[in-house]
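Q: pasting the structure only:
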């Protein structure tokens, strides 16, 4: 099975503002706690938003180029055994190839 070359990071408006200012994202509290940045594929994105961000009114969805990270991206089982892309590195803003606002 071919893995996607991009994935998505869901950020609150506040997290996105800090990301833009600092030019690097080191992770949301759950990312820091788990030791990697949680990402979702396009197919997983809506379920991730519904499960973890339902109470958020304004979200920024950053599409991330996974190719540039090589082995720092690991596909690991999570929700329901699905393989999710986990980034074991900081996320530089240059790796964001598109951005959409939701909410």
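A: Yes, it's here. Bear in mind the structure is a predicted one, so any value in this text is a computation, not a measurement. Numbers count the residues shown, from 1 in each chain.
Q: CA only for contacts and neighbour counts going forward, please
A: Will do.
Q: for the spatially closest residue to residue 101 that is not a sequence neighbour, what are its contacts?
A: Distances taken as Cα to Cα, 6 or more residues apart in numbering put residue 60 closest to residue 101, at 4.7 Å, once the chain neighbours are dropped. By Cα atoms under 8 Å, 6 or more residues apart in numbering, the contact set of residue 60 is 10, 11, 12, 13, 16, 99, 100, 101, 102.
Q: another structure for you, compare them:
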């Protein structure tokens, strides 16, 4: 299983420069880094990143983030992965741009 983090290009560039991040502004405000599962990703994109281009998708192994990863209720009571520590480049399995088409974001990830 993989979990996913969406960053804007500038946020990803800053993480690459620093080697770690405490997340995007919403993560800093909430006190943890928001992730989504493959099933949650499309709604996360449409709700929080509608029509935004230049997004980057990061993939992480939830087991490698333990014990700092907690599964907590969020949208509609679904459990979402939240990371309660900095995310490091070593935590990222892979990253790639998220395409934006007329139909919405294309992550290449099947729910």
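A: Arrived safely, thanks for sending. Bear in mind the structure is a predicted one, so any value in this text is a computation, not a measurement.
Q: which one of the contacts of residue 60 of structure 1 is nearest to residue 92 of structure 1?
A: residue 16 (12.2 Å; Cα to Cα).
Q: which one in structure 2 is aligned with the closest one?
A: Here residue 16 of structure 1 is matched to residue 12 in structure 2, going by TM-score structural alignment.
Q: tell me which element that match is part of?
A: helix 9-18 (DSSP states H and E).
Q: buried set for that helix?
A: Using 16 or more other Cα atoms under 10 Å as the test for burial, helix 9-18 of structure 2 gives 11, 12, 15.
Q: mean shift between it and structure 1?
A: By mean Cα distance after the TM-score superposition for structure 1, the fitted helix 9-18 of structure 2 averages 0.6 Å away from its aligned residues in structure 1.
Q: show me what that helix is packed against.
A: strand 55-60 (3 or more Cα pairs under 8 Å, 6 or more residues apart in numbering; DSSP states H and E).
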